[in-house]
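Undergrad: below are the sequence and a predicted model for it; my questions follow.
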Amino acid sequence: MNPPASRGSVVVTGAGGALGRAISLRLGADGFAVGVLGREGELLRETAALLADQGVAHRVLPVDLRDADAIDAALTETEAHLGPLAALINNAAIYPARPFLEIPQEEYEDVVRVNQTAYFLAAQGAARRMASHGAGAIVNVGSITFHGGWGDLASYVSTKGAAVGLTRALARELGPMGIRVNAVSPGAFPTKAEEIHENPEQYSQMVIGRQSIKRRGTDAELAAVVSFLVGEDSAFVTGQTINVDGGWVMT
């Protein structure tokens, strides 16, 4: 494994998924050492192999985001092996689809644990470490579903709204410590998440019809915006939510 990158380390949660993998690869190319965190061990190893091919220092962090102690331990492990934590990307999420009146409390609480509580705990642990060296960036991945609502996804949509609220609160409080906090809200990217739709092709045509840019977005295009938000070019940007959605939502 290569020595820690000069820009420090970054932890990407949900790094085995399509968006998390693209973000990991882009930040690795930007000069960060990358902690790839998530529950799916095989998918994390696939991301790690791609990072290795790029010559990027990395660490596989198999963590269940329902486990608060494991989240903190992963951040400690990252700094021990990859250097000071420079950025955190809260990306992991689960999205069970079910009509609101049929959602059991246990399922809702599970979505909150992964999509909301884990974001809070990871950000808290990261900020404590970043504050010690007076700089850092946190990016929370939201969703355009928060802006317009979405049928059969009440649990998911509500937690993505919480991610935006957390972003604004932390930007206000952590700014004096040199820590910037922003969010990105992806549109309908062609990922595994589309499996919840009965007719993916019909869904894709609906997406393109609603966007101003008449094509599907790519994972790399979302990763490029995350790269901007953790980089020096956004040094005066905090508390913002950027929709990366081809012009679907404009409010």
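TA: Okay, I see it.

Undergrad: from here on, contacts and neighbour counts on C-alpha atoms
TA: Noted.

Undergrad: run a quick neighbour tally on V157.
TA: When neighbours are defined as other Cα atoms under 10 Å, V157 has 23 of them.

Undergrad: so which bits of the strand or helix carrying it are buried?
TA: Using DSSP states H and E, V157 sits in helix 154-174. For helix 154-174, the neighbour count (16 or more other Cα atoms under 10 Å) marks 154-164, 166-168, 170-171, 174 as buried.

Undergrad: what does stretch 75-89 give?
TA: 75-79, 81-89.

Undergrad: L222: which of those residues is nearest?
TA: I89 (12.4 Å; Cα to Cα).

Undergrad: in what helix or strand does that closest one lie?
TA: Going by DSSP H and E, I89 is part of strand 85-90.

Undergrad: now L50
TA: Here L50 is assigned to helix 41-53, by DSSP H and E.

Undergrad: can you list the buried residues in that helix?
TA: 43-45, 47-48, 51-52.

Undergrad: now those residues in CSV, with distance to R128?
TA: What follows is the buried residues of helix 41-53, written out as CSV (distance: Cα to Cα, whole Å):
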residue, distance to R128
L43, 29
L44, 26
R45, 28
T47, 27
A48, 26
L51, 27
A52, 29
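
Undergrad: between the residues you listed, which sits nearest R215?
TA: Closest approach between the buried residues of helix 41-53 and R215, by Cα to Cα: T47, at 26.1 Å.

Undergrad: tell me the contacts of the closest one?
TA: By Cα atoms under 8 Å, 6 or more residues apart in numbering, T47 lies in contact with 15-16, 21, 24-25, 36.

Undergrad: take this one as well and set it beside the first:
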Amino acid sequence: MRLANKVGIVTGAGRGIGRAIALGYAQEGAAVVVCDLDATTAAAVAAAIRAANGRAVALAADVASAVDAQRLVDTALEQFGRLDVMVNNAAIANRKDFLELTEAEWDRLMDVNLKGTFLCGQAAARAMVQSGGGSIVNVSSSNSVVAHGSMVHYAASKGAVKMLTSGMAVALGPRNVRVNALAPSSVDTPMARNMLDSSSAEAQRVARIPLGRLAQPEDLVGAAVFLASDDSAYVTGTTIFVDGGRLSLA
């Protein structure tokens, strides 16, 4: 098992990409703190891990809260004695014409997608530095480098996460904390489905992906395990695009 004896936190783990990563980490031997704003979905994922003889606890938390970010780290330390991996996956998204985008919508999206990544990453890094090191995995997006007129705020947040990842890697590398990012393209998740207004919209997305299909959440797990494991011990400051070749057509 590639993550045996490691302890990880996964935010936004109640469904979609976060759920797949939490389950994948547990299958590779990690103990997992399953975090989601929705207590019910977080509890269900943690229960599924324990049912498969894994170790997991669920915690409802708002990543945009510094208090909740610290509570996540404290829970990992109290329940499992250490923290090795932090996956900053929690995010929100919606389509909105730029001229109609409100300040409140902008602020909430930035609070979750960017501020949440900063707060949870910082809290995790402090614990990792004290214990000798660790790995932080931020979830960015192919939208960090490809603009969409109806998702300006989302693309801006994910572009900022990509650069935050680079900066964190430089700041934390000397203290043996690695920081990398995953950047998926179109993933078949409930959040993404809510933004597809028709079957033709899905077909248009697929047409821009050389592999000819939307990603499934499980398609992100291999890269997420790699970045959490000792196999990536000399990898930091990198963004891995798990996009089915989407950027090759950009």
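TA: Arrived safely, thanks for sending. Small disclaimer: the values here were computed from a predicted structure and weren't measured.

Undergrad: TM-score for these two?
TA: After superposition, the two chains reach a TM-score (TM-score structural alignment, normalised by the length of the second structure) of 0.94; 246 aligned residues with a Cα RMSD of 1.4 Å.

Undergrad: so where in the second structure does the helix or strand encompassing G35 of the first structure end up aligned?
TA: Counting by DSSP H and E, the element that carries G35 of the first structure is strand 33-38. Equivalent residues of strand 33-38 of the first structure are located at 31-36 in the second structure, counting by TM-score structural alignment.

Undergrad: off-centre distance for that stretch?
TA: Counting by Cα atoms, centre = their mean, to the nearest Å, stretch 31-36 of the second structure is centred 12 Å from the centre of its parent chain.

Undergrad: tell me how far A22 of the second structure lies from S157 of the second structure.
TA: Remark: distance between A22 of the second structure and S157 of the second structure (Cα to Cα, to the nearest Å) = 23 Å.

Undergrad: and for V85 of the second structure?
TA: 22 Å.

Undergrad: next: G222 of the second structure.
TA: 24 Å.

Undergrad: same question for L196 of the second structure.
TA: For L196 of the second structure relative to S157 of the second structure (Cα to Cα), the value is 20 Å.

Undergrad: go on, D68 of the second structure?
TA: With distances taken as Cα to Cα, D68 of the second structure is found 21 Å from S157 of the second structure.

Undergrad: likewise M163 of the second structure?
TA: Distance, M163 of the second structure to S157 of the second structure, using Cα to Cα: 10 Å.

Undergrad: out of everything not next to it in sequence, what's closest to R7 of the first structure?
TA: F32 (5.3 Å; Cα to Cα, 6 or more residues apart in numbering).

Undergrad: test my guess that the one you found contacts V11.
TA: No. Judged on Cα atoms under 8 Å, F32 of the first structure makes no contact with V11 at a distance of 9.7 Å.

Undergrad: which of the two has more neighbours?
TA: V11 (32 against 27).

Undergrad: now which residue in the second structure aligns to the more buried one?
TA: The alignment partner of V11 of the first structure in the second structure, by TM-score structural alignment, is I9.

Undergrad: longest strand anywhere in the first structure?
TA: Secondary structure assigned by DSSP state E gives strand 179-186 as the longest strand of the first structure.

Undergrad: now it: which residue numbers in the second structure?
TA: The aligned range for strand 179-186 of the first structure is 177-184, by TM-score structural alignment.

Undergrad: with the first structure overlaid, how far apart is the matching stretch on average?
TA: On superposition with the first structure, the mean distance recorded for stretch 177-184 of the second structure (mean Cα distance after the TM-score superposition for the first structure) is 0.5 Å.

Undergrad: against S150 of the second structure, how distant is the nearest residue to R15 of the second structure once chain neighbours are set aside?
TA: Leaving aside its chain neighbours, R15 of the second structure sits nearest to T41 (7.0 Å; criterion: Cα to Cα, 6+ apart). Shown here: T41 of the second structure relative to S150 of the second structure, a distance of 29 Å by Cα to Cα.

Undergrad: could I get the contacting residues of the residue nearest the centre of the second structure?
TA: Geometric centre of the second structure, nearest residue: N89, 2.0 Å, by Cα atoms, centre = their mean. By Cα under 8 Å, 6+ apart, the contact list for N89 of the second structure reads 10-13, 17-18, 117, 138-139.

Undergrad: please consider this matter closed, and thank you.
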